[in-house]
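**Student:** The sequence and its predicted three-dimensional model are supplied below.
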Amino acid sequence: MSAKPDLGTFASFGMGVTPEEASAIEALGYGAVWVAGSPPAELDWVEPVLAQTSALKLATGIVNIWTARPEAVAASFHRIEKAYPGRFLLGVGVGHPEADAQFTKPLTALNSYLDVLDEHDVPTDRRVLAALGPQVLQLSARRSAGAHPVLVTPEHTARARELMGPDAFLAPAVPVVPTTDVEQARAVGRKMLELYLGLSNYLNNWKRLGFVGDDITRPGSDRLVDSLVVYGTPDTIASRLKEHLDAGADHVPIQLVTSPANVVPTLADLAGPLGLG
């Protein structure tokens, strides 16, 4: 297997990033920015961010296989790679059955998508898969650099590492609410989780982790929120994020659940406790 992608230990994860924000995030010592959502295949927002930074990596979390044609995604990958060698990681995934009308036989569809990326010479070690369940986690280790799970516990990270083996890249994204107010953190966390409490792939994954009944019924139990959403002082947050590293993660994207204006200042507050700089 090829070497794991090197995105540093911690990254920012969000719905978008401006070139100026990316430059500030890089200066704080973070190795990468993950951009969430289902971006169009052209990925034309990538180069302006990479142009404003010197070594920061950019990753998609994720390109949706139902809405972005693999041929076009491959062309975008090679365009970005030519301009900024080694600085872009392609994250792809199947999305959610409730959100994609064409969602059928997702494992078959994902394999077919990867076949096209292979045909167009997108390197295995420069792509990762959104993965929660055992089958896709194992597929991610076979046909990509590894996995990018979302809304998981350190226990899931440990199970994923066992399933994927030591050589696969594992990058669980972790939501963080920057407050020490427990009730406020739970309220913000519940609002963020509301959508996911209606998505079967997340519900099934939480069931595998032992959450049942009221835990995964809207609005979600305190136990679920406290297990998935990190909050507290910067030192407490850093300690909880590092639990994923201890469980086998290589890299932890931090999903700050806060106002856009507060993202970079909060990342600055966390940089010291995380050992960055």
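**Tutor:** All right, it came through fine. For clarity, every value in this text was computed on a predicted model and none was experimentally measured. Numbering: from 1, shown residues only.
**Student:** C-alpha only now, for contacts and for neighbours.
**Tutor:** Fine.
**Student:** Quick one: neighbours of the residue lying closest to residue 186 once chain neighbours are set aside, just the number.
**Tutor:** Distance criterion CA to CA, 6 or more residues apart in numbering; nearest residue to residue 186, sequence neighbours excluded, is residue 225 at 6.4 Å. Neighbour count of residue 225, defined by other CA atoms under 10 Å: 22.
**Student:** I'd say residue 225 and residue 188 touch.
**Tutor:** No - under the criterion of CA atoms under 8 Å, residue 225 is not in contact with residue 188, lying 9.6 Å apart.
**Student:** three-state assignment of residue 176?
**Tutor:** Classification of residue 176 by DSSP: H, G, I helix; E, B strand; the rest coil places it in strand.
**Student:** That one: neighbour count?
**Tutor:** 23.
**Student:** which residues touch it?
**Tutor:** Counting by CA atoms under 8 Å, 6 or more residues apart in numbering, residue 176 makes contact with 229, 230, 231, 237, 254, 255, 256, 257.
**Student:** Does the residue nearest to residue 220 when sequence neighbours are not counted belong to a helix, a strand or coil?
**Tutor:** Sequence neighbours aside, residue 214 is the residue nearest to residue 220 in space, at 6.4 Å (criterion: CA to CA, 6+ apart). Assigned state for residue 214: helix (three-state reduction, three-state DSSP).
**Student:** wait, what's in contact with residue 248?
**Tutor:** By CA under 8 Å, 6+ apart, the contact list for residue 248 reads 157, 158, 161, 170.
**Student:** any idea how far residue 239 is from the last one?
**Tutor:** Residue 170 sits 18 Å away from residue 239, taking CA to CA, to the nearest Å as the criterion.
**Student:** the more surrounded of those two?
**Tutor:** Higher neighbour count among residue 170 and residue 239: residue 170, with 31 against 14, using other CA under 10 Å.
**Student:** Wait, residue 106 touches residue 95, no?
**Tutor:** No - if you go by CA under 8 Å, residue 106 and residue 95 don't touch, sitting 9.1 Å apart.
**Student:** ok, second structure coming up, stack it against the first:
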Amino acid sequence: MKRWGITIPLTGVPLTAHRELIERLPALGYTDAWSAETAGTDAFSPLLLASQWAPELRLGTAIVPVYTRGPGLLAMSAATLAEAAPGRFVLGIGASSPVIVQNWNAAEFAKPFARTRDTLRFLRAALAGEKVTAEYETFSVSKFRLERAPEPAPPIMLAALRPGMLKLAAKEADGAITNWLSPADVRQVRAEIGPDTELAARIFVCPTTDREAARGLGRMLISSYLTVPVYAAFHDWLGRGEALAPMHEAWRAGDRKRANEVIPDEVVDDLVVHGSPGECREKVQSYVDNGLTTPVIALLPTGEDPVRQVEALAPR
């Protein structure tokens, strides 16, 4: 099945004002709606609304951090949404970042690979309705059992950027979720997980023909994200270390303006989709052509009506 996703909620649109658009997404050709969780809405609430507004959509979290909820609460939140959207919910989990985990949520960002692996294993058992008593490497659980285990249990996908986590996603999860990559990069990621594992990616899309405006926004986002150590390491692995070295140097020196200025146009154009809606659709499709299973459009603000832009970016 060809998948085509959108990130909800849209920037600048009140949550309850999404109903009319979400109801129309399946008819427009969208198959999926995925949420995020940083400092806006939580990951589950927008999807709970969407589960009632558009029963045809598959819904996914991309992603829920494994540190910011206790294991039992994370299982309960996932089970609730899985009950509201039986067979249509995908739980995406991941380590997130030190800023979100430590600075904003007062949790320790320690052993991210092990914590993600342990949370995945706990959730597998808990969402299957098992009574869980286990000593994991990064936490322990005693006698936890969901009172409302979902039927069926939702698939679990992992946020993964480099070979270790990508291989864990292929081996123990139901797929991998990534972002901040180019269409060509998909081939490198796909090689780590094999041909049969679902690969989803959030793709940043700025539908405007004002190239300089799109690149300006793209540079701000790139310098904010790719200076985070896990993303810096990801792009070193992808082969962009040299191209991004001046950005990292300026960022470490505290010169944010310079950090944006020295990001090459080619890097911005690789990582941020921009152009007319038709050009944007073609580039999103190029991710799929290179091995992406599920493209998830993240619409960047341009000053135009975001609802009309979602309509224009629908698959043809």
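**Tutor:** Done, it's in. This is a predicted model, so every value here is computed, not measured.
**Student:** hang on, the earlier thing: got a PyMOL select line for the buried ones in the contacts of residue 248 of structure 1?
**Tutor:** Selecting just the buried residues from the contacts of residue 248 of structure 1 in PyMOL takes one command, with 16 or more other CA atoms under 10 Å as the test:
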select buried, resi 157+158+161+170
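**Student:** Would you state the strands of the stretch 51-200 of structure 1 in chain order?
**Tutor:** Using DSSP state E, counting those that start in this stretch, the strands of the stretch 51-200 of structure 1 run over 57-61, 63-64, 88-93, 127-129, 146-147, 169-170, 174-177.
**Student:** any chance of these in TSV, with distance to residue 209 of structure 1 too?
**Tutor:** TSV is the format used below for the strands of the stretch 51-200 of structure 1 (distance: least, CA to CA, whole Å):
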stretch	distance to residue 209 of structure 1
strand 57-61	23
strand 63-64	25
strand 88-93	21
strand 127-129	20
strand 146-147	18
strand 169-170	18
strand 174-177	16
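**Student:** Looking at those, spot the one closest to residue 74 of structure 1.
**Tutor:** The closest of those to residue 74 of structure 1 is strand 88-93. By CA to CA, the value is 9.4 Å.
**Student:** Residue most distant from the centroid, structure 2?
**Tutor:** residue 143 (31.6 Å; CA atoms, centre = their mean).
**Student:** And it, how far from residue 122 of structure 2?
**Tutor:** 12 Å.
**Student:** next one: stretch 179-186 of structure 2 to chain centre, how far?
**Tutor:** When distances are taken as CA atoms, centre = their mean, to the nearest Å, stretch 179-186 of structure 2 is centred 13 Å away from the chain's centroid.
**Student:** whereabouts in structure 1 does that stretch align?
**Tutor:** Taking TM-score structural alignment as the measure, structure 1 aligns residues 150-157 with stretch 179-186 of structure 2.
**Student:** Who are the contact partners of the most centrally placed residue in structure 2?
**Tutor:** By CA atoms, centre = their mean, the mean C-alpha position of structure 2 lies nearest to residue 62, the distance being 3.5 Å. Counting by CA under 8 Å, 6+ apart, residue 62 of structure 2 makes contact with 34, 35, 36, 37, 43, 91, 92, 93, 159, 177.
**Student:** Trace it over to structure 1, please.
**Tutor:** By TM-score structural alignment, residue 62 of structure 2 lines up with residue 61 in structure 1.
**Student:** what's the answer for residue 214 of structure 2, then?
**Tutor:** Residue 214 of structure 2 maps onto residue 185 in structure 1, by TM-score structural alignment.
**Student:** Roughly how far does that match sit from residue 176 of structure 1?
**Tutor:** Distance from residue 185 of structure 1 to residue 176 of structure 1, by CA to CA: 9 Å.
**Student:** so what sits against both of the two?
**Tutor:** Common neighbours of residue 185 of structure 1 and residue 176, counting by CA under 8 Å, 6+ apart, are residue 231.
**Student:** what about residue 183 of structure 2, neighbour count?
**Tutor:** Residues lying near residue 183 of structure 2 (other CA under 10 Å) number 20.
**Student:** you'd agree it is up against residue 295?
**Tutor:** No - assessed by CA under 8 Å, residue 183 of structure 2 is found out of contact with residue 295, at 10.7 Å.
**Student:** okay, and the common contacts of those two?
**Tutor:** With CA under 8 Å, 6+ apart as the test, residue 183 of structure 2 and residue 295 both reach 284, 287, 288.
**Student:** And the second one? What does it align with in structure 1?
**Tutor:** Under the alignment (TM-score structural alignment), residue 287 of structure 2 pairs with residue 244 of structure 1.
**Student:** In contact with the closest residue to that match other than its chain neighbours, which residues?
**Tutor:** Residue nearest to residue 244 of structure 1 in three dimensions, not counting chain neighbours: residue 154, with 4.9 Å by CA to CA, 6+ apart. If a contact means CA under 8 Å, 6+ apart, then residue 154 of structure 1 has 243, 244, 247 as its contacts.
**Student:** which of those has the most neighbours?
**Tutor:** Most surrounded of those: other CA under 10 Å gives residue 244, at 25 neighbours.
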